[in-house]
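Student: Next comes the sequence, and after it the predicted model I'd like to discuss.
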Amino acid sequence: MVDAHETHVIVGAGLAGAKAAETLRAEGFTGRVILVGEEREPPYERPNLSKGYLAGSTPRDDLFVHESPWYAAHEIELRLGSPATRLDREARALHLGDGTVLTYDRLLFATGSAPRTLDVPGAELGGVHYLRKLHDSERLRAALQTLGRENGRLLLVGAGWIGLEVAAAARGYGAEVTVVEPQPTPLFGVLGPELGGFFAHLHEDRGVRFHFGASVTAIEGEDGMVLAAHTDDGDEHPAHAVVVGIGAAPQTALAQAAGLAVAGPEEGGGIAVDAALRSSDPAVFAAGDVASAEHPLFGRRLRVEHWANALNGGPAAARSMLGRPVVYDRVPYFFSDQYDVGLEYSGHAAPGSYDHVVLRGDAGKREFIAFWQGADGRVLAGMNVNVWDVAGAIQQLVRSGRPVDPDRLADPSVPLAEL
């Protein structure tokens, strides 16, 4: 039973926030736990918004972290539909949009990120979509179904993970798909040029058209609806709907206004936290997309926007709020599903940070593992494509920091565990 001797407030009712609340109770915290969210939906997981739920294969009920009665059963107070508007750190008070003021002993920011918007003429048209929230996915799914029935055209701005997953879903419904991307390959800023061609061919084989080296400069419409998009090289692309997937920005406005330290752009922005996920205020913590955390394994700050970081970061922050010793050093991990290809990526190897890429397996058959190696032979990251039960071994390679002979790394007959 809650004794209200202490109050821990979590700002952000997504996966990280929900798992933090769950962990507070599991670790024996008996004070008040208040979970604040701007959406009216209880906490849900976002990956399927661009994967199974968007494609129509995942039921809506499967998205939620817990069934609604779970929160009351664990005496977790849900304050949904009223966003936080101001943090008074001196008074340890959080102000909500409905006028409520919540005082706290510890506070966790799990506010996530928001899609970067496209600033061109016509971007406000009704047929322009962003994908972050559940209602975004529901609206987009209805649009894709209509495009499929009517042989409609979808234009995607950006060939990142969201863009490619939406492209796969759209082709599943039968829509015609064009992707405009300023870089020379898909996922150029994530995987570098070596793997971009693989993803281009994967989608081209399913009928997706790419327009690389160009940026959208205007969206043309009539009566509020989309008709076409124009690019800076003079091309026009007919379209009945547009999806913008040009990255996401951490939602730090509330933290910045309260004077908390925020990381620079080179560290991904985000609320600056240490390896225990503590901010510049000892009573305030951050986890998930919004946190730029000191990572002991990589020796630098990282801001990771993926599901696994929310899943694991929320509990780590909760333990840190309770005074437990915490060193959050998880190897970054994410997954993607596109058509008949499933993949897992472990590690961190931004373009420019690695020396070369080693392939193990057959990329032509879409069954392989790619390894990003530094000049000293250390494995910085690995991506298994349609090869399963190896993510753990890849993460061990990354964590070991040991140099690995690239010939042995490429040889499928050498077990990963031996490396």
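Tutor: Nice, thanks for sending it over. Residues are numbered from 1 along each chain as shown.
Student: okay, CA-based contacts and neighbour counts for the rest of this
Tutor: OK.
Student: what about the strands in the stretch 101-250 of the chain?
Tutor: Here the stretch 101-250 of the chain has its strands, by DSSP state E, counting those that start in this stretch, at 101-103, 106-109, 113-115, 128-129, 153-157, 176-181, 209-212, 216-222, 225-231, 236-238, 241-244, 248-250.
Student: From the contact counts, what lies against the shortest one?
Tutor: Right, the one you point to is strand 128-129. strand 241-244 (3 or more Cα pairs under 8 Å, 6 or more residues apart in numbering; DSSP states H and E).
Student: A further structure is provided below for comparison with the first:
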Amino acid sequence: MSGTLERVAIVGASAAGLAAAETLRREGYDGTITLIGDEPHAPYDRPPLSKQVLAGDWTPERVGLRGAADLEALRLDLRLGVAATGLDVPDGTVRLADGSKVSYDGLIVATGVRPRRLPGADAHVMRTLDDALALRDRLGPGRRLVVVGAGFLGAEAAAVASGLGAEVVLLEPAPVPLAHAVGTQVGLVLSRVHERRGVDLRTGVTVTEVTANGVRLADGQVVEADEVLVAIGSLPNTDWLDGSGLTVGDGLVCDEYCEAGPGVYAAGDVARWHNPLFGTSMRIEHRTNAGEQGMAAARNLLHPEARKPFAPVPYFWSDQYDMKIQAYGYLRGHDEVAVVEGDLAEGRFVAAYRTGDRLTGALAVGVTPKVIRQWRQSIAVGARWRDAVEVTTDRGGVHAEPRG
């Protein structure tokens, strides 16, 4: 089939979309690649937005994934600043907001996600370069920022704003931030770091709307702010696929090869695919996965006769103050958490996660990458929980935290 593939369209000028385009060229594909992006910017890296860009440590130019010469070498038909509005799979065409159409023999969907918002007045979100720059210009001493949502994105932004001298209020509806993903005890450790840095962390509170001077809580109280950042999760960008015949359900649904339909593959934050390593469907919003899945989707599209399942061990990291958080695996839905190295109280530890009888994840704070990578290998080979944890019990006890 690779010989008949003459026109590939990639919708999403993202990390995943760029990785797909580069992989096609690296694998010898010489046909047309049309890369479509709704932002005017060339593909750039998003993780630094809530860290280095927001802090003012990086200029906007530094987040670009490739320079102009590298992009030119890919010989792309680059369509920036124009969104995809529809897809006709039988006809093999993508409709764009400017009224034009792009024909394809193969399609890779990499349209990512958009931030969830709250009703009421406008508030900041953190998804695009322009979002980060807009908030950066409004922070500093004497400014009061309310962050709604204490997940990783909200926590990173709160840490940066506090470092810039702003007064920060961090609001979270759950009793313990991130407990659903990392466990209660680990979530408490991460929370206390903010409190020690002077952030006003309030848990168990629900924000109902953004007001002209802050946010309103479910009990009617208004928390005043100069600026409000809403970081309450995201929605996959799949609206443009309505009527396409493809299956959408919290993302574009794919098989283990990242295929969503005839000649249609997906990659990155928008893709919900079956990961055979964990035996479940998942959608991963992490930078490393975007690049790896973009490459996998491109290879499977180009070489259908030699397709390989996409079965990664997901990886993510987060920088908050001087704390480095790293994790491998699939932590959500775990049955038990065990601290297998270090000590929670000291803020330097490795926590392992059990789902069923398997080790499915590991999270580390304050340790070297080499330490956490050892756990990655155990996850990759599908290690049984007892076998994996027994390796570490001689070097310090295991603290188990079963899910209630």
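Tutor: Thanks, I have the structure now. Since the structure is predicted, the reported quantities are computational estimates derived from the model, not experimental observations.
Student: In JSON lines: the strands of the stretch 101-250 of structure 1, plus mean neighbour count and distance to Glu194 of structure 1.
Tutor: What follows is those, written out as JSON lines (neighbours: other Cα atoms under 10 Å; distance: least, Cα to Cα, whole Å):
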{"stretch": "strand 101-103", "mean neighbour count": "17", "distance to Glu194 of structure 1": "50"}
{"stretch": "strand 106-109", "mean neighbour count": "26", "distance to Glu194 of structure 1": "36"}
{"stretch": "strand 113-115", "mean neighbour count": "17", "distance to Glu194 of structure 1": "27"}
{"stretch": "strand 128-129", "mean neighbour count": "20", "distance to Glu194 of structure 1": "30"}
{"stretch": "strand 153-157", "mean neighbour count": "26", "distance to Glu194 of structure 1": "22"}
{"stretch": "strand 176-181", "mean neighbour count": "23", "distance to Glu194 of structure 1": "17"}
{"stretch": "strand 209-212", "mean neighbour count": "18", "distance to Glu194 of structure 1": "16"}
{"stretch": "strand 216-222", "mean neighbour count": "19", "distance to Glu194 of structure 1": "25"}
{"stretch": "strand 225-231", "mean neighbour count": "20", "distance to Glu194 of structure 1": "26"}
{"stretch": "strand 236-238", "mean neighbour count": "18", "distance to Glu194 of structure 1": "28"}
{"stretch": "strand 241-244", "mean neighbour count": "24", "distance to Glu194 of structure 1": "25"}
{"stretch": "strand 248-250", "mean neighbour count": "18", "distance to Glu194 of structure 1": "24"}
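Student: now those as CSV including distance to Ala91 of structure 1?
Tutor: Converted to CSV, these look like this (distance: least, Cα to Cα, whole Å):
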stretch, distance to Ala91 of structure 1
strand 101-103, 8
strand 106-109, 12
strand 113-115, 27
strand 128-129, 40
strand 153-157, 44
strand 176-181, 47
strand 209-212, 52
strand 216-222, 47
strand 225-231, 48
strand 236-238, 54
strand 241-244, 40
strand 248-250, 25
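Student: Mind checking those for the one nearest to Ala20 of structure 1?
Tutor: The closest of the strands of the stretch 101-250 of structure 1 to Ala20 of structure 1 is strand 106-109. By Cα to Cα, the value is 8.6 Å.
Student: List the superposition-based mean deviation of that closest one with respect to structure 2.
Tutor: Following the fit onto structure 2, the mean deviation recorded for strand 106-109 of structure 1 is 0.3 Å by mean Cα distance after the TM-score superposition for structure 1.
Student: ranges for the helices of the stretch 201-350 of structure 1?
Tutor: For the stretch 201-350 of structure 1, applying DSSP state H, counting those that start in this stretch gives helices covering 253-257, 307-321.
Student: Next, format those as a markdown table and append distance to Leu54 of structure 1.
Tutor: Below are the helices of the stretch 201-350 of structure 1 laid out as a markdown table (distance: least, Cα to Cα, whole Å):
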| stretch | distance to Leu54 of structure 1 |
| --- | --- |
| helix 253-257 | 30 |
| helix 307-321 | 17 |
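Student: List the residues that contact the residue nearest the centre of structure 2.
Tutor: Among the residues of structure 2, the one closest to the centroid is Glu285, at 2.4 Å (Cα atoms, centre = their mean). Glu285 of structure 2 makes contact with 268-269 under the criterion Cα atoms under 8 Å, 6 or more residues apart in numbering.
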